[in-house]
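> Sharing a sequence plus its predicted fold:
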Amino acid sequence: MIMLELALGQHPFAGLSEAVILHHLTTRELELNTLTDAYLRKLLRGLLLRDPKKRWGDEQIMRWLARDTSLPDAVETTAMGGFREPYHIGYDLCHTREQLAVALARNWDDGVRDISNAQLLAWFRDVQKDQNAVRVLLDMRHDKKLSVDVQLLRLILYLAPGIPPVWRGETIELPAILSYANRSLKGDELASSWLNQLYNYGVLEAYADAGNKEIANIVQKWQHCCKQIQQAWQEAFGLVKDYASKHLPGEYANIDKLVYGIEADDRAPLHKLHARVLALVYDERWPERLRKRLVIAYAGLKAYCPWLSALGEIEQMPVASLL
C-alpha cells in the first residue's frame, strides 16, 4: 500500500472513512488504471492481491526486478457473483454487485446521470439480463416522488445492503453528521440543507432498513427528539392562543388567515431545527447553555411580549420546549 501511495502521490483512500475503506478492500480490487507505467502497475497488482496465498513474494519480486518477461500478470480471482460483462463508471471497472455499489457511491454524480438517462437500466436489461434489477429501476423511475439521488441510494442498497453509509458521495456516519450540524449552527446554509435532505428524503431510514444498526440508533434518537419538539411546539402554540383570547382585547386574530388566506401552522419548522435537534441529542451540555441564553433573552422580551408568560418559566421548561 505504501508503494501505491508513492506511485499515486497520495493515499488511495484519502478522505474515506475506515468503514468505507474496509468495505472497499473486502469487495473489490484496487483501481490501478490511473498509473501510466504498465510495468509498475504489474508489480502493484501482484503485491496487492487480496488472497495472501497468491500475493507476490520474494520470488516474484526478484523476477520482476530482473525484468523477467515470462513472469505472468497477477490476476484477482476472489471476486464472487460476477457480472456477465463489467460496468465501467469513472475509473472503476465493476465485476460484481458489491463493486458496482461502491463505485456508484464513490462516483455519485456519474451514477445519477446513468440512472437519469436509463443507461443502468439498459445495461441490467440488455447485458446482464437481470430482471429483478430492472424491476427495481423501473419501479423507482415511475415513482415521481423519488429524486434521482434517492433512486441511486436505493439501487446501491439493493446491490450491497451492507455498504457503509454514504449520501451524495459523502460518508454519513455519526461524526460526519455531527460535523454538519456544527457547521449549520454556525450559519452554514449548505450544511443545513444537507441535514434536511438526510431527514426529509429518509436517507438514514434506508440504511437502517438495510440492517445498519448504528444508523438505526441515530434515526431513533433523531426522530424521537423531533416528535418531542413537535408536541412541545403545538402545546406552546395552544397556550399562546388561549392567552391571547383571555388577555388581549377583541377577538383573536389569525394574521396568516387575514393576510394570506391560510390557517396558521402550529407545526414546528423542523427544517430550521435539525442542527439544534442533534445538539440536544448528542451534546449533554448544549441544552443548559441554550437555557442560560434564553433566560437572558426572555428577561428583555417580557415587557414587550406579555404573552410569553403563558409558556412558563425558562428554568422549568422541558428540554424539547427550549426550541
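Alright, I've got the coordinates. Numbers count the residues shown, from 1 in each chain.
> switch to C-alpha atoms for all contacts and neighbour counts from now on
OK.
> Could you pull out the buried residues of stretch 135-152?
137, 140, 141, 148, 149, 150, 151, 152 (16 or more other Cα atoms under 10 Å).
> Contacts made by it with the rest, please.
Contacts to stretch 135-152, defined as Cα atoms under 8 Å, 6 or more residues apart in numbering, come from residues 104, 111, 112, 115, 116, 121, 155, 168, 201, 203.
> rerun that using 10 Å as the cut-off
101, 104-105, 108-109, 111-116, 118, 120-121, 124-125, 131-134, 153-156, 158, 167-168, 197, 201-203, 206 (Cα atoms under 10 Å, 6 or more residues apart in numbering).
> re the thing from before, dump the buried residues of stretch 135-152 into a markdown table; add distance to residue 25 and secondary structure as well.
As requested, the buried residues of stretch 135-152 are exported to a markdown table (distance: Cα to Cα, whole Å; DSSP: H, G, I helix; E, B strand; the rest coil):
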| residue | distance to residue 25 | secondary structure |
| --- | --- | --- |
| 137 | 27 | helix |
| 140 | 30 | helix |
| 141 | 32 | helix |
| 148 | 28 | helix |
| 149 | 25 | helix |
| 150 | 26 | helix |
| 151 | 25 | helix |
| 152 | 22 | helix |
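> got another, please set it beside the one above:
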Amino acid sequence: MTTVPPTEWDDHGFGADSHRGPEETRPRLDRVPATLDGRLDLTELLRRGVAPTQAVVLRVKDREARHRDADVPLVLKTYHRAYAPDPGVRRALGEDLGAHVARVLEHGTADGHPYELLPSYGETTLADYHARHPGPLPAPLLHGVITQLYEALSAVHDEDVVHGDVTPDNLVVRAQREDRLDLVLVDFGAAVHTGGDEDVPRRRAWKGKPLYLAPEASTHRQSVTPAADWWSAGMVVAELAGGRHPIDFRGDEEVLAEIATHDPELPLVTDPRVRALCHGLLTRAPEHRWGAEQVGRWLTGEDPPVAPRTVGAAPEDLPPRPTVEPFPFLGRAVVSTEELAHQFDHYRRAADDLLARRRGRERLREWLGQFTEAPGGSPDDAEVLDRLLERAPSPPDMLRLLNWMGPRLPASWHGLPLDALGLADLETAAVRGDDRARALVAALARHPELLPLLSTRPEGEGLDEVQQRWQDHRDNWRAATRDLLADGGPADRRAAARLLRRTGDLDARLLGLAHRPERTVEWLLRRTAWDRGLGEAPHWYRDLRADPDHPLRLLAAFLLGGLARQEAEERQDALRVAAVERLFARETDARYAVLRRLDRPPTLGWALLGATLATAPWTFVIGLADLFNHANQAEIVVAWMLALPAAAIVFALELWIALYIGPPVYHPTRSLAGLVIRTGERPARATRSRGRLGNAIGAAVLVGLGVLGLWAVVWAPWAWPCATVVALTGWTVQRWWAWRRTARDARLARAAHRAAPTAPTLRPAAPVRPGGPHRTAGPARTAAPTGRNQ
C-alpha cells in the first residue's frame, strides 16, 4: 500500500495523476551536511532519504555540547527545501511542551536545506513494541498511553499546532516498565501551525497515513484541525485495545472510502469505557467528535455523551475515483477488487455458491476484466485470471484468486486473521472446541499450500516457514511418541494412545508450536512442571520433560499430564494405605502379645483338661482289671508300671504344644480338649439328627467301645496307655510341623507387608482430559496372615 512513512508525504491530491516533483538537491544523504560537519560527529545512519519527500535522519554527537553533554547522542534531521517543516511548528517546538512532546533544540539551514537537531528519545516505537507484544495491550499500559496522548495533543494544540500524522510509528517508547510505557510524540514534519485562525485551514498537498486519517483529512482538499489529531488518537487506542487495526482494508482507496462512509466497527474492544472513548474519538462528524475536554473528563472517570453512529458519505467531498461498473454481491455494489476479495473471504459460502456456477464465474471474469484492461494492467494478469476461473476453484485456487484481487489485504482465511495474533487466537479457539476454528485448522492441514500463499500478504510474513515447521511436527509426531506405548510407559496405555491420537486439537497445538516455538516451549515447561506435593513423577513423564530441545515430547508430556498425576496420586494413596497398615500391624502385634500373656493360664488349663481326659480312662480300665482279677496279674503290673510315665508324657506333650502354639490359636482347633469335645459332639449330633438310624449307629458305637474296653480289661490293660501315648505323640508332631509352617509363612508375609513398597501395583487409569488432575480411590487393602509365633 502507498502508506506514507514518517516525515514523508505525497505532494499531490490523492487520486490525481502523479506529476514530477522537485529533484533531489541535498548533496549528502548519508552524512552530516558540510556546514555542520566540523561540529557534529556521525554515529549512526537511521534513515537515508531516498526521495525529496523524505527527511535524512542521523544520530550524531555535538562536540561543542551546545545543548547536551558531548557524549549524549542527538538526532539530526535534514529536509529538502521544498518540504521544509512549518516555521510556526518549529517555533512552538522550540519551547518545552512537556515530557511527551519532542523538542527542537536547534534549527536552521545547512547546505541550502533546512535541518533540525532534536534529543534522541530511543529507537523503539509504539508500533515496534506492539509487534513484539501482539494482542490487546494490558489495561494499565493502555490507560498510560491514553493519558500521555491526551497530554501531548493538548500541549501541541494549545500552541495552535496540528500534528497531522499521529500514528504508532510516531510515538517513541522512551522507557518501559511493567505498568507503564513512557511515550514521546515525534516527527512533526507533516504538522501545521494554524495560527489560531477561525477558518479551517485547507491544503491540496495530501499528507498522512490513510489508516489513521480522519474522514475530513482524507479528502481531495484536506481539512487540518485538532479534531483530525483526535481521530488519529482514537485509531491508535482502538488498535492497541483490540489487538489489531479496526479496518481490514489496506489499499489506500479502500481505506479512505471505508472511513468516509462507515463508522469503524470495534468488536475486539471489550472494555465498555475504552469502547466509549473510541466511539467518541472516531465520530466521523468533526463537530461531534470528542476533543481535549471530553477526553480529560473521561480520564477523571466521567462519561461524556457520544454522538450516534452513522452510515453514509462524509460531509466532505471524496477524492476522485475511477469510474467502475459495480459488481453486486450480497446486496452490496462492490467497485474495487480489494473490497470484493474482502467480501469473498468473509462470506465464503456465498462466494463458493457464486463460483460453483459457470455463469457466476463468467460474470466475475467479465467484471474483473475492467481492471486487467485498465492502464497498467498486464496480459499475464488476464491469463492467471482465466486459469483460476476456468472451473470452480479449489481452496488453494480460491486463495490465489483472493490474492490476485486483494494483494494488500491482511493475511486471513474464512474471515479469520492469520497474523501473529490471529494464529494464536486460532489455536486457542480450536482447542476450546470452536467449530469454525477447528474447520479452519482442518482446512489448513488438508491444503498445505494455503499458509505459503498467505505469506505474500501483509502481516502474513513467515507463514510459509510456519507451514514447513507444522508439517515437520505432524510427520514426526508418531515417531516422537512411539516409545510411550511400549513397556514402561503409562499404566493405562489405551488412554495414553487416545490422548496422543492425531486429532484437530492436536493439529491446532502443533500449529501453535510451529508458529511460536520459543514461547510455546516456555509455556509447556511451565505447564508440565511437576508438583512436588504429588511425590515423585512417573519415570516416563520425567523422560518426556528431560530434553527441552524436543518440543514434541514436551507437548506429549502436557497431553499426558493428567495420566501422570493420576498415577502419582494412586501411588501416593498406595503408600498411605501401606503406611496405615504397617502402623495397624505394629499396634496389632503389640495387642496380640498382651493378649497372649493374658490368655496363657486359660490355655494351660485347657491343656491340663485335655491331658486329664486322655489319662483318666486308662486308669479306670486298669483299676477294673485289677479289681475283678480277670486279666493276668503280670499284665496288670505292667499296665500300672506304664500308666504313670504315660500320664507324664501325655501331660508334658500337651502342655508343651500349648505353650508352642499359644493363644488364641491353640484352643479349640489344635488342643486335645477340643478334640475330645468335637469327638463327643459328632455322635450325639448324628444321633439327634437321624432318628432311629442315629440311635442304631450310637448303640453300635457304644457296643464297640464296650468290647474294646472288655478286651483291654481282660487281656491287655497296658494297651490303652501305650496307644494313647503313641497317638498323642504322632498328633503332637503333626501339630508342631503344621504350626511351624504356618507361622513361617505368616512371618514372611508380615515382613513383606511392613516393608515400604517402592512400586505398588496400580489399577488402569480412568479416561482423563489432557493436562487435568483426577483423583481415584487407592488400591484395596489385602488381608495379611494373622498367625503369630512366640
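Structure's in. What do you need? This structure is a prediction, so every number in the text was calculated from the model and none was measured.
> And the furthest pair within the buried residues of stretch 135-152 of structure 1?
Spanning the widest gap among those are 137 and 149, at 12.7 Å by Cα to Cα.
> sorry, back to before: any of the contacts of stretch 135-152 of structure 1 buried? List them.
101, 104-105, 108, 111-112, 114-116, 120-121, 124-125, 133-134, 153-156, 158, 167-168, 197, 201, 203, 206.
> Let's see which of the residues you listed end up in helices.
101, 104-105, 108, 111-112, 114-116, 120-121, 133-134, 153-156, 158, 197, 203, 206 (DSSP state H).
> all strands for structure 1, in order.
With DSSP state E, the ranges of strands along structure 1 come out as 82-89, 92-96, 166-167, 170-171.
> Any chance of JSON lines for the ones you listed, columns distance to residue 268 of structure 1?
Formatted as JSON lines, these follow (distance: least, Cα to Cα, whole Å):
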{"stretch": "strand 82-89", "distance to residue 268 of structure 1": "42"}
{"stretch": "strand 92-96", "distance to residue 268 of structure 1": "44"}
{"stretch": "strand 166-167", "distance to residue 268 of structure 1": "26"}
{"stretch": "strand 170-171", "distance to residue 268 of structure 1": "28"}
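> Could you say which one of those comes nearest to residue 180 of structure 1?
Judging these by Cα to Cα, what sits closest to residue 180 of structure 1 is strand 170-171, at 11.2 Å.
> Let me see the contact set for residue 274 of structure 2.
Neighbours of residue 274 of structure 2 in contact, by Cα under 10 Å, 6+ apart: 139, 142, 143, 146, 234, 237, 238, 241, 280, 298.
> so how far is residue 367 of structure 2 from the closest residue to residue 328 of structure 2 other than its chain neighbours?
Counting by Cα to Cα, 6 or more residues apart in numbering, residue 328 of structure 2 lies nearest to residue 334, which is 6.2 Å off, once chain neighbours are set aside. Distance, residue 334 of structure 2 to residue 367 of structure 2, using Cα to Cα, to the nearest Å: 10 Å.
> Which neighbours do those two have in common?
In contact with both residue 334 of structure 2 and residue 367: 324, 325, 326, 327, using Cα under 10 Å, 6+ apart.
> among those, who's most crowded?
residue 327 (18 neighbours; other Cα atoms under 10 Å).
> ok, that one touching residue 335?
Yes - Residue 327 of structure 2 lies in contact with residue 335 (Cα atoms under 10 Å); the separation is 6.4 Å.
> shared neighbours, the two?
Common contacts of residue 327 of structure 2 and residue 335 (Cα under 10 Å, 6+ apart): residue 367.
> and the helix or strand that residue 157 of structure 2 is a member of, which residues are buried?
Element membership for residue 157 of structure 2 (DSSP states H and E) is helix 139-158. Residues of helix 139-158 of structure 2 classed as buried: 141-146, 148-157 (neighbour count, 16+ other Cα under 10 Å).
> cool, and stretch 457-469 of structure 2?
Those would be 457, 458, 459, 460, 461, 462, 463, 464, 466, 467, 469, for stretch 457-469 of structure 2 by 16+ other Cα under 10 Å.
> same deal with stretch 226-236 of structure 1?
226, 229, 230, 231, 232, 233, 236.
> Spatially nearest residue to the fifth one, not counting backbone neighbours?
Spatial nearest neighbour of residue 232 of structure 1, excluding adjacent residues (Cα to Cα, 6+ apart): residue 321 at 5.3 Å.
> What number of residues are in the vicinity of the counterpart of that neighbour in structure 2?
In structure 2, the residue matched to residue 321 of structure 1 (TM-score structural alignment) is residue 553. Per other Cα under 10 Å, the neighbour tally for residue 553 of structure 2 reads 21.
> was I right about residue 553 of structure 2 contacting residue 546?
Yes - checked against Cα under 10 Å, the pair residue 553 of structure 2 and residue 546 is within contact range at 9.0 Å.
> In structure 2, what residue corresponds to residue 169 of structure 1?
Using TM-score structural alignment, the equivalent of residue 169 of structure 1 in structure 2 is residue 415.
> still on that earlier bit, contacting residues around the residue nearest to residue 232 of structure 1?
Going by Cα under 10 Å, 6+ apart, residue 321 of structure 1 touches 228, 229, 230, 231, 232, 233, 235, 236, 311, 314.
> and if you look at residue 695 of structure 2?
So residue 695 of structure 2 contacts 683, 684, 686, 687, 688, 689, 701 (Cα under 10 Å, 6+ apart).
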